[in-house]
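**Q** Sequence first, then the predicted structure, then my questions.
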Amino acid sequence: MAQQPGEPRLDRRTLLEKTGATTVAGAMVALAGCGGGGGNGDGSPEDGTDEREGTPAEDLERIDSLNFVTWTQSQKPGYFEQTRMMQSEFEELGIPSELIPQQFPQPYTNTLFETREYDMLMLGMEGAAYRLDPSFYLNTVLHSSNAETGGWNISGFEHDELDQLSEEQQRLIDQEERQSVVYDIQRIQKDQQAWTVYQSPNLASGFNSDNLEHPGEENTVPGEGFSSPFTLTTIETTEGGELDYGKVLTSIDSFNPLQADSADDIQFIEPFYDTLTKIGPSGRAENWLASDVTVEDDTTVVVTLKDGVTFHDGEPVTAEDVAFSYRFQQENKAPYVATYLEPMSEVTAGDGEVTFSLSEPYAPWSTLTMGQVPILPRHVWENVTEENDISNPANYENKPPIGSGPFEFSRHRDGSLLEMTAVDDHPFAPNIDTFRYRLYGNKSTAQQALLNGDIDVLDQLPSTLRGGVRDQSGLTLNFQTQHGLRTLLHNERRGMPFTDPAFRRALSYLIPRQRIVNQVYDGEATRGGSIIAQGNEFWHNPEVSPNTYDPEQARTILEEAGYAWDDDGRLMYPTDGSN
């Protein structure tokens, strides 16, 4: 039986005694070998110290059938098929499991962040723009401080050296220096199999090529399809100036930036509100409302604003509006941006410029903070609670939303439509006149709307629906390399064998990556190994390559780590957890 939460774990003194190391970080290196890209390329550390052959039978325990949480076949057939393929391979090596399909968002999200009731779990991460900055995966996801209930360290992974490097990359303002540390973290992640990343699918979009010209890679942000501000402001139609965009969602919950807490919420609000920067097609911050950004020192950033920008009610956008927006959302803990505002200790407005003082160096400031915090009109929000008799500004309906973005609110029918019109004098004035989100209950219905000509664009098309788009005249199927991930997680809170890097490495060699690419994604995916995908070109470490499918190598890794098999072929794992 796997060790349960709350049972003793290997303590610091025992860890140091067993490895001869003087620090916990050094001990982890000695035990698991934090060499680049998987050490010798065969799953073993470079120095070969990971061997523990000949474990006495009384120190071995027969592995139970594991709970393997996945998505439902009806909701995500591709996800379900991937886990079924992995389950079969694990079974061949004496590791039985039961697939536990769960519906998204519930109970799947509750399993991820609250109950943590799983042994293994298949997780799909989409390529949202903010995840291009390495802070999300290397700090929010992998740092041990985020392993608490509700945190993104879903597997409970702990590694002292990785924590130290994660904190360091958060502080490095120089991008080349930061990149070097980000590369080092990826080596540790891959060696430890903190997340067993195995796939990065291309983003499939169907669009009406009779009405639209593809904006080109220079105007598309990785993972965003046609929905990024760069794409929506540059795309052109052949006639009518109208663009209808299909979205699978039953309703739009709010237009209030202080209530938004998900990427879906932000996607609907973003066209109405400017930010100082945007994550651009390069995956790095590009000026938006800012005309210039000067980093005076590691904790002082001065932003000069573009001239002549106005809110949708005609009032000018001033430095005071920007300073107010940052203070107001920090004080009211706006859920989507609260974390990004934590480093700000002071903000002051000058003549057309804003100065940010940070409590400590914060590398993601230009991407995650200035690229995410919406600029609010002070005259609308300063007295919003008193004027609307509410206790919290998050309760303000904010309809219509008044921002300074490239699109202005036109109309909304809950559950079916959100329409907006172009702002002709915006610095990034759109080439189209009208943009509409049309909502559908499922992907099949949305795909039929595309085939019928009711919408012009549908992103994230599953392989099962691509054929109809590919075969229809006037429609084009487009694929974009992105930075989304498909990964296997081990619940390390349950102790052995999940806490053993050798066990996690072995299972990585059992995942038929290329077969999944071919059978599930029709060849439109990239085999993965690093938590920073290849589509995130600047931050991806090209030396961190995917493990190949190699069941014999998996068996060898387990044997050298002291595992064995009983007469029924069931895996027996060491109970002392000393590997």
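**A** Yep, that arrived. All of these numbers come straight from a predicted model, not from anything done at the bench.
**Q** For the rest of this, base every contact and every neighbour count on C-alpha atoms.
**A** Fine.
**Q** ok, and what's touching the helix or strand encompassing Arg411?
**A** Assigned by DSSP states H and E, Arg411 falls within strand 407-413. Outside of strand 407-413, the residues within contact range by C-alpha atoms under 8 Å, 6 or more residues apart in numbering are 271-272, 312, 400-402, 417-423, 430.
**Q** then this one, side by side with the first:
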Amino acid sequence: MVPNDHRRSTDAIDTRRITRRRWLAATAGTVGLSTLAGCSSSLGGRDAGNTLNADVPKGTPASVETKYWHDWPTLDDAAQAEGPPLDYTARAGAPLETLTMEFSSDDDPWSKQHALMMKSSVNALGAPARIIDRPLNQLYAQSWDTPGLENVFSMSTHGPDPVRGIGPNALLTRRSKDSPFNYDNYWHPRINELLDKQDEITEDEQRRADLIQEVQKIFAEDVGAIISLFPDVITAANTRNFEGYVPTPGPGPTRDTFQWTEVNLQPRTGDRSYVKGTTTSMNSLNQPWSAGGAEEYRLKYIYDGLFDASPDLDVIPALATGGGFVDDTTVEVDLRDGVKWHDGKPFTPEDVTFSLDFFEQHSATSVVPFYEPVESTEILSRTDGGRVRFNLTGPDATFMTQGVVQSTVIPKHRWKDVSSPTQYNPNNPVGTGPFKFVDWSQGTRFRVERWDNNWMWSDEFRSKALGDYFESGPGIESVLWVNVANSTAMIGALQSGEIDAVGGVLSNTQADRASQPAAISKMTAKNFAPLDTKLMFSVPLIRDKEFRVALAKAIDKQGFVDTFLNGRATVQGENPISPLLDTWHNPNAKRYGYDRSAARTILRKAGYTWDEEGTIHFPEGQAWAAFVERIQNGNTHKRRTELGQPDFSNTHGTESQ
């Protein structure tokens, strides 16, 4: 379980006090549950006091603990022996243990309301739940921590990284058994097989897309996670003093993941300095070994990769002007001529090969998709910018999308003598990016200024990349990030002119409030990054597909979007691939739909029962044996009827799917 000092709030958030929204009208502890879970007589209820004497068939264990159900190749022997960082036990006939649900208030302006909605949905099934508000860096740190989630549910919006917008793999491959980022311990053998197969298709995009769409179909039907919604990106910025904002899907017009707005902005006054407010600070100036978030994104203004992502989510040239697969395991790229580092030294092919080898040698965390597929590199030419060959360890279709867009190139002459790069914090980071470093004060400010040698300042390049969003003109001279205490202070600073833009996201209401002065405009963009409620699949309850399907049907996603988000989000089934990725998205993936009555029927037929107070209990007797059968390896992706199990309810009717 999570140590107490990591909890911002736990039981302090009590849905019993919240009645103005119907999905926030959570069950009232020991009273009132009959209206949500059904009365005990109609649900096969029984006395909770009998749980210690539950009927357990001979040869069936009376309890099942959370454990690693598979030998994970990403875990060492010690971690495997220690087990998951979470205790949760299923006991025959016993009430469900409290389901812990973590989120971070820092993630989105409405994250707390979403967490309360999820708690209410679980309560509506008769299960106790507790929500835990964690600092965002702790929540996201689990994506680097292979042992797994520290709570049964973990809610967060995936970041607006370009790699999530240009292809499906960033959101799907973490579900592979071999992925070091599979921290919810989900594994489906067919999905694993399909992911491996599509990864080897380097030429036939349609064939690869067909396999990716099959993965989505399986994942959604299996309820591999709860994909709550794809929230619109909402923010606010000064449009009286600046024009040229680019509403890139995912980051929107003002977040840090892309630099298209900053290189396209045209000042309408004499002030060519652009100030962004932020509530998140950087921890270092070491981009390749950052843990994601603020420092990785902002330092991308200083560093370039081989290729970039356009606002249309296409892969376009950056340090490399072209290239691709020569054969299934060989990639060659042509490098841009005339590029200079911020210290004036020329960029060379040696910088590319050095960067990749250096990253692999020292396990650079933020550029794994770039170096991991590569076995060796060769310099084929040094003229006209140069040509570099990458010899891959095997066919890897994602190398020319996620790999090259996620790449970072560092100067060999600055890094070659760094012996401990993971601990290194350059006091003057040097890159080739559109902006060069000026100064940084941790927790206060970060400043960069324009580097004219970069191609992104070219009207010709920008007009081709940006289309209708292109603005011609002299552009801005510098970008300054200033740390602001909270969203309220941010809005005040924007309205007073202390900052020019909100460097993060706002709620719809906040953006409306911020845009009251005529100089400020509310801005929106669509999103390819879902709000993903991850489920810890080492937990016996989560391994029961009957419970997962019932849970999916108990959540009123659209109701939440309509009321709390004013309709500013896309809702679909449990599919992590957005319709914005039209080549890859499967519009026919399973959607279970909101129906709490059907959800309770599913659980009742699977043998779950409710006591007189409305609390849900694990099955007992033959229904408990059926539960234990459903959660075994090979069965966790099957419904009760697929295993030939009977209807254990006291009533009869049409099977709910």
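**A** Yep, it's here. Here the structure is a predicted model, which means the values were calculated and not measured.
**Q** My read is that Asp265 of structure 1 contacts Leu258, right?
**A** No. Contact criterion C-alpha atoms under 8 Å: Asp265 of structure 1 and Leu258 do not qualify, at 10.7 Å.
**Q** Structure 1: which residue goes with Thr98 of structure 2?
**A** In structure 1, Thr98 of structure 2 lines up with Leu66, judged by TM-score structural alignment.
**Q** typo on my end, Ala529 of structure 2
**A** So, by TM-score structural alignment, Ala529 of structure 2 is matched to Gly484.
**Q** how about that match, what does it touch?
**A** So Gly484 of structure 1 contacts Gly124, Met125, Glu126, Gly127, Ala128, Ser200, Pro201, Gly223, Ala533 (C-alpha under 8 Å, 6+ apart).
**Q** give me that answer again for 6 Å
**A** Neighbouring residues of Gly484 of structure 1 by C-alpha atoms under 6 Å, 6 or more residues apart in numbering: Met125, Glu126, Gly127, Ser200.
**Q** can you redo those residues as JSON lines with distance to Gly283 of structure 1 and neighbour count?
**A** Output for the contacts of Gly484 of structure 1, formatted as JSON lines (distance: C-alpha to C-alpha, whole Å; neighbours: other C-alpha atoms under 10 Å):
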{"residue": "Met125", "distance to Gly283 of structure 1": "17", "neighbour count": "12"}
{"residue": "Glu126", "distance to Gly283 of structure 1": "15", "neighbour count": "18"}
{"residue": "Gly127", "distance to Gly283 of structure 1": "11", "neighbour count": "25"}
{"residue": "Ser200", "distance to Gly283 of structure 1": "16", "neighbour count": "30"}
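**Q** where exactly do the strands run in the stretch 351-500 of structure 1?
**A** 353-358, 407-413, 417-422, 434-440, 457-458, 475-480, 485-490 (DSSP state E, counting those that start in this stretch).
**Q** Can you say which of these is packed in most?
**A** Among the strands of the stretch 351-500 of structure 1, ranked by average contacts under mean count of other C-alpha atoms under 10 Å, first place goes to strand 457-458 (a mean of 26).
**Q** just so I have it, where are all the helices in the stretch 401-550 of structure 1?
**A** 443-452, 463-471, 501-508, 513-521 (DSSP state H, counting those that start in this stretch).
**Q** Turn these into JSON lines, including distance to Glu353 of structure 1 and mean neighbour count.
**A** Formatted as JSON lines, the helices of the stretch 401-550 of structure 1 follow (distance: least, C-alpha to C-alpha, whole Å; neighbours: other C-alpha atoms under 10 Å):
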{"stretch": "helix 443-452", "distance to Glu353 of structure 1": "44", "mean neighbour count": "18"}
{"stretch": "helix 463-471", "distance to Glu353 of structure 1": "48", "mean neighbour count": "15"}
{"stretch": "helix 501-508", "distance to Glu353 of structure 1": "50", "mean neighbour count": "25"}
{"stretch": "helix 513-521", "distance to Glu353 of structure 1": "48", "mean neighbour count": "19"}
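**Q** Dump these into a markdown table; add distance to Val293 of structure 1 as well.
**A** What follows is the helices of the stretch 401-550 of structure 1, written out as a markdown table (distance: least, C-alpha to C-alpha, whole Å):
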| stretch | distance to Val293 of structure 1 |
| --- | --- |
| helix 443-452 | 41 |
| helix 463-471 | 42 |
| helix 501-508 | 43 |
| helix 513-521 | 41 |
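**Q** Out of those helices, flag the one nearest Gly78 of structure 1.
**A** Of all those, it is helix 513-521 that lies closest to Gly78 of structure 1, at 5.8 Å by C-alpha to C-alpha.
**Q** what's the mean distance for that closest one versus structure 2?
**A** Taken over the aligned residues, the distance from helix 513-521 of structure 1 to structure 2 averages 1.4 Å (mean C-alpha distance after the TM-score superposition for structure 1).
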